[in-house]
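*Asks:* coords please:
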Amino acid sequence: MIPQETIAHIIEEADLAEIIGDYIPLQKKGQNYWALCPFHDDKSPSFSVNSEKRIYKCFSCGVQGNIIDFVKNYTHSEFLTALEIISTKIDFPIPELKNRVVNSKYSSEEEKLFSLNEKALQFYQVVLASQEGLAAQEYLTKRGFNQEEMMYWEIGWASSKISFYKTMLSQNEDLELLRSAGLVTLKDGQVFDYFVNRLVFPIKNQDGKILGFSGRTINEQTPKYLNTRETKLFKKSQLAFNLDMALPSITISKKILVLEGFMDVMSLHQIGVKNAIALMGTNLSEFHLQLFKKLKVEVLLFLDGDLPGVKASLTSAKKLLNYHLPVQIIDNETKLDPDDLVHQGQSETLWTMLNNPQIPLFYAIEKIPQLVNLQKPELFREYLNRVFDFLLLVTEPVLKAQGLQKLSQKTNLTTSVLGESYEKFRNNLSGQELPRPPVVTITTTKRKPKTFDKQPDAYDYSQRDILQSLISSPRHLEKIARHLGGAPNPDLYIVLQELINGYQNGTYHANNWEELMAILQLSNFDYQNPFWQLEPHLQANWHVRSNLDSAILTLQEHHLIAKEKLYAQQIRETDVVEVQKKFLKVKEEIHQEIIDLRKKRQ
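*Replies:* Here you go, the predicted structure:
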C-alpha cells in the first residue's frame, strides 16, 4: 500500500509541463502551456497545462487531472505503473515498489524467443552497417531512407556471406530455440539461415517486442517478400506492423489508418502520416477487431486500388461495421499502392485521398460495378443485394436516404422503386424479384408539374400534413423525427430529414421559402405537384385535416400494412410448412399492431 503522503509528494515534486512535454509538444502562452489534446481529435490547441496548480485540462473535451492521471491515461497503464514511471523521472524511489513483482503476460519460452529476436535484430543491423551492407544501404537511400530513418525502423541486412546461424552457434545459442523462432531452417539434414540476401524489418507487437521479421529483396530474387513462418510468436492473423510506434498518434487523432504492406507505412511516415499500421498482407481478423474496439478509434481503410484491393476494402469494411466500429474507406483510384505513390512524387495526390474518405455504403455503390456486370439482369440483382448489405448496416436515416439517392443516380431507378426493393431485402424475403436495369435514360431537363395518377388517400394527406407542419414550425420536430420511418415516399422522407437537420444546424428557419426551395431543388421530391401546395401564396390555404398524432399513426399503419402484405406473399410462395407457420405468426402479430393503431386513431 503506497502512503497517501508519498503520492502527494510525487504530484508536488513532478514538473507537470516537463513530463507531459516528454509525450506531446507543448507551447507556452502566458502562464500556461498549450497543446493539441491527446485524448480527442483536436483541431486547435485546447489542452492546457498549469504547472503551478499541477493540473491539466482540455477546454474542448473536458478531460482533466494531475500528472498521475495523464501518464496513466496516455500510456494506458495501471495506477502503480504510472506512479513508478513518474517516480523514476523525478528520481524519487518508492520503497513499497522496490520489490514489486509485475506478472508478465508472456511465458518464459516466449520471453526467450523475444530475447533471441532482439539478438537477431542487432546482428542484422551490424551487418547492414558493415562493408557487406553497402549495396543494401545504397538501395535504401534510393528509396528515400536516410540514416536516421534506417535507425528509426531498425532495418537490418541478412547477408549470404555472414552466417547468422554460425554466429549464434559460436555464442552457444540453442538450435531448437533458433528453429522455434523461425530464424533458421533445416534442409537435407543441414541448417541454413532463413533470411539470406534480404533487407530485414522487425515486426513488433503493441509492447514493442519483436514477434518476427519480414525480409525484402533488393534485386529480382523471388519471392520479393519473405516473412517469418508461423511460430509461437509470429501469427499472421495477429500482426499490426508499427502499432507500437503509431500508438501516440492514434491516441491523439482517434483514427487508425490501415494499410496492406509495411513499406506503405514507412513511405507514408516520410510525408508525415504517423497513425498508420499494416496488416502484412492478411485479412482483418478477430485480433484486429478487438484491438480497434479497445483503442476506441475510427478505422480508415487504405488498401490497394486494384480489384483485389477493392474486394478487400469492401470485405473489411463489412466486418468492421458488423463489429459496430466506425469505418471509412480511402478511395485509391490510382491503381498504385501508397509506397509507389510516394516514390513517384505524388504526395499531394495521397493527401487529397487521405482527406476525402468515404463511408462504406457510398464506396460500395461506386465500386461494386467494377466487380459485376450491370448489363446482365442476374448480376444487376446481385449488385443491388450487395449494396443493400451495406445499407442495412447504416444507422443514420440521412445517410440511408443519401445512399438511396446515389444508388438511384447509379442505376437510373427511382428512389421509390429502390426503397421498395430494399424493404423486401430487409425483411429477408427469399425469391423476391428485384428490378431490372431500366432501358430509358434520365434527362436533366426541368420536371413538369404533374398530378397524382390516383386519388390522394389518407396516407398522402397525412404526409402533406406532416410536411406542412414541419415547414411552418419546429414545434413538433422531435416527434416527427422519431416517426420518420413510416413515410412511404422515400423522396419526401429525404426532404423531411433535411428540414429537421436544417432546424438543428440553423440552415433552415420556419416559413423561409428561399431556404425551403434550396432543400427541395436538391431533392428528387416532386414538390411542383399541386397536391403538396408548396407555393407561398397557397400557404394561407394550409390546414391540418387531422392532428399531427393522427397523421403519424396513419403513416405507421401504412408501414405495417406493407409489411403484412409482404409476409402474406411469402406464405403463398413457400411450400415449407414450418416456414409458413413462422411467417403466419409474424403476420398475425403485425395485424394485431394495425388493429391497436386504428383504436388509437379513433
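*Asks:* contacts and neighbour counts: CA atoms only from here.
*Replies:* Will do.
*Asks:* What is the neighbour count of the spatially closest residue to Arg601 that is not a sequence neighbour?
*Replies:* Leaving aside its sequence neighbours, Arg601 sits nearest to Ser550 (Cα to Cα, 6 or more residues apart in numbering; 5.8 Å). Ser550: 18 surrounding residues under other Cα atoms under 10 Å.
*Asks:* Ser550 reaches Arg598, doesn't it?
*Replies:* No. At 9.6 Å, Ser550 does not count as touching Arg598 under the criterion of Cα atoms under 8 Å.
*Asks:* rewinding a little: how much space separates the residue nearest to Arg601 from Ser160?
*Replies:* 83 Å (Cα to Cα, to the nearest Å).
*Asks:* Please generate a structure for the following sequence too, so the two can be compared:
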Amino acid sequence: MLYPEELVEEIRARNDIVDVVSGYVKLQRKGSSYFGLCPFHNEKSPSFSVSPGKQMYYCFGCGAGGNVFTFLMEYENYTFPEVLKTLADRAGIALPEREYSQEEKKQQDLKSRLLELNKMAARYFYYQLRSENGRQGLEYLKSRQLSDETIKSFGLGFANKYSNDLYNYMKKQGIGDELLRESGLMNVDEAKGMYDKFWNRVIFPIMDVNSRVIGFGGRVMGDGKPKYLNSPETPIFDKSRNLYGLNVARTSRKKNILVCEGYMDVISLHQAGFRNAVASLGTALTTQHAGLLKRYTDEVVLTYDSDDAGTRAAMRAIPIVKAAGLSAKVLHMQPYKDPDEFIKALGAEKFQERIDKAENSFMFEISMLEREYDMKDPEGKTAFYNGVAAKLVEFEVELERENYIEAVAERYHIAFDSLRKLVNRAAMKGAVPVRTEPRRGKKAAGKEEGIKKSQKLLLTWLIEKPKLYGQIKGRISTEDFTEGLYYETAELLFAQLEEGSVIPAKIINHFTEPEQQREAAALFNASLQTDTPAEMEKALRETVYRIRNHGIAHRRAMLEPTDIAGLQRSIVEERELAELKNLHISIE
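*Replies:* Here you go, the predicted structure:
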C-alpha cells in the first residue's frame, strides 16, 4: 500500500525546508528567501534559492527545484520511501508498516544480497592475506609498518595472483553469475568469460558509515597498472557519496576531520591515533562528500600531499568545502610528501603540532596566488595585490572582510588603508557574471515562448499574492493553461486558492517524476522586473489578457467543424475578452 496523502503532507510540513537544506548548503537570508551556492552544479555566485514561504527550492542557474522530498532524493540519491523514512524519523513521526511494490522489493533484495556477497568477499580476502598465497601482500603491509591490530581493524586482505580464484570460490558457495556481475567483483570478457576484477593486489574493504562493506580498493603488487583500482559503481556503492574511514572518523569526537588523498594515509593516521582521518575514493572531493562531512563536523583540515598535485587538489576542494558551510584549513607537511611519511619521520606529536598550525584556507589561496606573480617586479606586485583585492570582495560580511584585509596587510607588509581602497575599487567595478554549466550536461534553454513565460508569471504571482485570485476569478480558468504540466499545476493551485490555503510544496508532491517536480518548481519562480506598482499592475493586466486570449484561440483551433455550440461559446468568450484590457488589478 501507499502511505496516506495526509501522512505524507504532515511529514513534509514538519520538516522545514530551510532547516533541512541548511544541513547541506550554507544559506544566507536575502529578503524573504535564502540563497546559497547550488549543490547540483558548480557556481561561484549564489543562484540557489530556498523559500520558507513556498517551502521550495529553486536554482536560477541550472533549473533544479522542488520541495524537501525532491531535495533529498536528488542530493542523497534516495528513493521516495527512503526520504519519507528519513524525514519521518527527523520529525519524530512513526511510519506505519507498508507493503512494498514488486520493483521496490526487488531492488531492496538486490542491495541486501550484494551487501552479503561483499561481506563474503571481504572475509575471503582477509583469509587469503594470512595464507601462503598472501605472503607478498602481508610483507608489503608490514613494510609500511602496519601493526597486526591495524590490519585487522581495517579488514585488510589479499587477492592472489590467480584471476579466477574468487570467482571459483563464489561458485562453490552457490552464487550465480547474474549477482556476481552486479557486484562489481568481476569483469566480463567475450573471450575469457567472467573473471576476478581484483587479483595480485592488497585489498582495502570500503565501508559505509554503518560499517557495511560496499566496495573494495586494491593496490597492485609489483609494477602492474593501474597502481590502485576501485570497485565500479553498483547499487550499493557510489564513490562520490562515500568516504574511506568515515565509519570510524564520525565517532572520533575530534573538533575536525582530516581529509587525505588515499587509503594508506588514512590507515597510517588512524594507527598513529588520528582516528578522525578520511579519504575520497579515487576521485576529487565532491559536493556530496562535503555534505556528508557537514553531518559530523564543522571544520575540515585538508591533509593532501605536499606536491603540486596535492596543492591543486586542495585548491579545488576549498570552495566545495566552504560552500557546504564548513570551515576549511590546509595542513603543511613540508619537507615530507604525505602524512604517512611525516609520521614515520617525526612522530604523532609533531603531526598534531602541524594540525594545530594548519593554515586558514583563504590565506592558503592567497599564497598560491602569489606564485603566479613576480613579487620583485613593481608591476607584478601591483597585479598580485589587485588579484587579492578581487578575492577579498567575495566576503559579504563587512567585519569578516575587514579581518581578512588586516591579515593580508600584515602578512605582505602593505598599509591596511591602501589594501582596503583596492578592495573598495574592485567592489565598485561590480561582480563579473559567472557562466554556469547546464545541469547534467543539458543545453541551457533558449528564450522561452511568450505564452509559457506569461503562464509562469501568473502562477508565480498567485503563489506570492493569493489575494490576486479574487480579482481574476471568473475571468481566467485552468483551461487557459494549455500545456499539460501547466494545466495540472494550475488546477491544483486554483483548488488551493478556492480553499484559502496555498501550499506550493504540496503541489510539487503531486508529481512523481523528478523532472516534473523541477518543471513545476520553475513555474513558481518566474520573475519580471518592474519599478513601480503601476508598472506591476499593467504587467498583470497584460499577462491575464495574453493567457486568456491564447486559451480561447487554442480551444477554437481544437473545435470540430460541426461543433456549433462550441463555436458560439468561443464567440462569447472573445466578446468578454475585451473587458480584460480595462481590468483594474490591485497588487495591495
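*Asks:* Would you give the TM-score for this superposition?
*Replies:* Remark: TM-score between the superposed chains equals 0.52 [TM-score structural alignment, normalised by the length of structure 2]; 342 aligned residues with a Cα RMSD of 3.7 Å.
*Asks:* if we can go back for a sec, so where does the residue nearest to Arg601 of structure 1 fall, helix or strand?
*Replies:* helix 548-573 (DSSP states H and E).
*Asks:* What span of structure 2 is that helix aligned with?
*Replies:* Using TM-score structural alignment, helix 548-573 of structure 1 lines up with nothing in structure 2.
*Asks:* can you pull the buried residues of that helix?
*Replies:* 548, 550-561, 563-564, 566-568, 570-571 (16 or more other Cα atoms under 10 Å).
*Asks:* cool, and stretch 346-356 of structure 1?
*Replies:* 347, 350, 353-354.
*Asks:* mind putting those residues in TSV, distance to Asp304 of structure 1 included?
*Replies:* Shown next, in TSV, are the buried residues of stretch 346-356 of structure 1 (distance: Cα to Cα, whole Å):
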residue	distance to Asp304 of structure 1
Ser347	16
Leu350	12
Met353	12
Leu354	13
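*Asks:* Which parts of the stretch 401-550 of structure 2 are helices?
*Replies:* 416-428, 450-464, 468-472, 484-499, 504-509, 514-523, 533-557 (DSSP state H, counting those that start in this stretch).
*Asks:* Out of those, the one nearest Gly157 of structure 2 is which?
*Replies:* Between Gly157 of structure 2 and the helices of the stretch 401-550 of structure 2, the tightest spacing by Cα to Cα is seen for helix 514-523, at 41.0 Å.
*Asks:* Where in structure 1 does that closest one align, residue-wise?
*Replies:* On structure 1, no counterpart of helix 514-523 of structure 2 exists by TM-score structural alignment.
*Asks:* What is the neighbour count of Asp307 of structure 2?
*Replies:* Neighbours around Asp307 of structure 2, by other Cα under 10 Å: 15.
*Asks:* what's near enough to touch it?
*Replies:* Residues in contact with Asp307 of structure 2 (Cα atoms under 8 Å, 6 or more residues apart in numbering) are Lys337.
*Asks:* Now stretch 417-431 of structure 2: buried residues?
*Replies:* Those would be 419-420, 422-423, 426, for stretch 417-431 of structure 2 by 16+ other Cα under 10 Å.
*Asks:* Equivalent analysis for stretch 539-558 of structure 2, please.
*Replies:* 539-549, 551-552, 556.
*Asks:* Leaving out the residues flanking it, which one is nearest to His289 of structure 2?
*Replies:* Arg241 (5.6 Å).
*Asks:* what residue of structure 1 matches up with the one you found?
*Replies:* Using TM-score structural alignment, Arg241 of structure 2 lines up with Gln238 in structure 1.
*Asks:* now Tyr169 of structure 2
*Replies:* Per TM-score structural alignment, Tyr169 of structure 2 is aligned with Thr167.
*Asks:* How many residues are close by its match?
*Replies:* Quick note: Thr167 of structure 1 (other Cα under 10 Å) scores 12 neighbours.
*Asks:* which secondary structure element contains it?
*Replies:* Thr167 of structure 1 is part of helix 164-170, with elements assigned from DSSP H and E.
*Asks:* For the very next helix or strand once past that helix, give me the average deviation versus structure 2.
*Replies:* Remark: after helix 164-170 of structure 1, the chain's next helix or strand is helix 175-180, criterion DSSP H and E. For helix 175-180 of structure 1, the mean distance from the matching residues in structure 2 following superposition reads 1.9 Å, by mean Cα distance after the TM-score superposition for structure 1.
*Asks:* any residues touching helix 175-180 of structure 1, and which ones?
*Replies:* By Cα under 8 Å, 6+ apart, helix 175-180 of structure 1 touches 113, 116, 169, 184-185, 231-232.
*Asks:* Now, the residues you listed that are in helices?
*Replies:* Cross-referencing the contacts of helix 175-180 of structure 1 against helices under DSSP state H gives 113, 116, 169.
*Asks:* Is it possible to mark the buried ones in the residues you listed?
*Replies:* 113, 116.
*Asks:* Look up the closest residue to Tyr124 of structure 1, ignoring the ones flanking it.
*Replies:* Here the residue nearest Tyr124 of structure 1, using Cα to Cα, 6+ apart, is Gly156, at 4.3 Å.
*Asks:* Lys119 is in contact with that neighbour, correct?
*Replies:* No. Counting by Cα under 8 Å, Lys119 is not a contact partner of Gly156 of structure 1; they are 11.9 Å apart.
*Asks:* Looking at those two, which one has more neighbours?
*Replies:* Applying other Cα under 10 Å to Gly156 of structure 1 and Lys119 shows that Gly156 carries more neighbours, namely 27 against 12.
*Asks:* After alignment, which residue of structure 2 pairs with that one?
*Replies:* In structure 2, Gly156 of structure 1 lands on Gly157 (TM-score structural alignment).
*Asks:* List the residues that contact its match.
*Replies:* For Gly157 of structure 2, the contact set (Cα under 8 Å, 6+ apart) comprises 122, 124-129, 137, 202-205.
*Asks:* how does it look with 10 Å?
*Replies:* 121-130, 134, 137-138, 141, 151, 201-205, 218 (Cα atoms under 10 Å, 6 or more residues apart in numbering).
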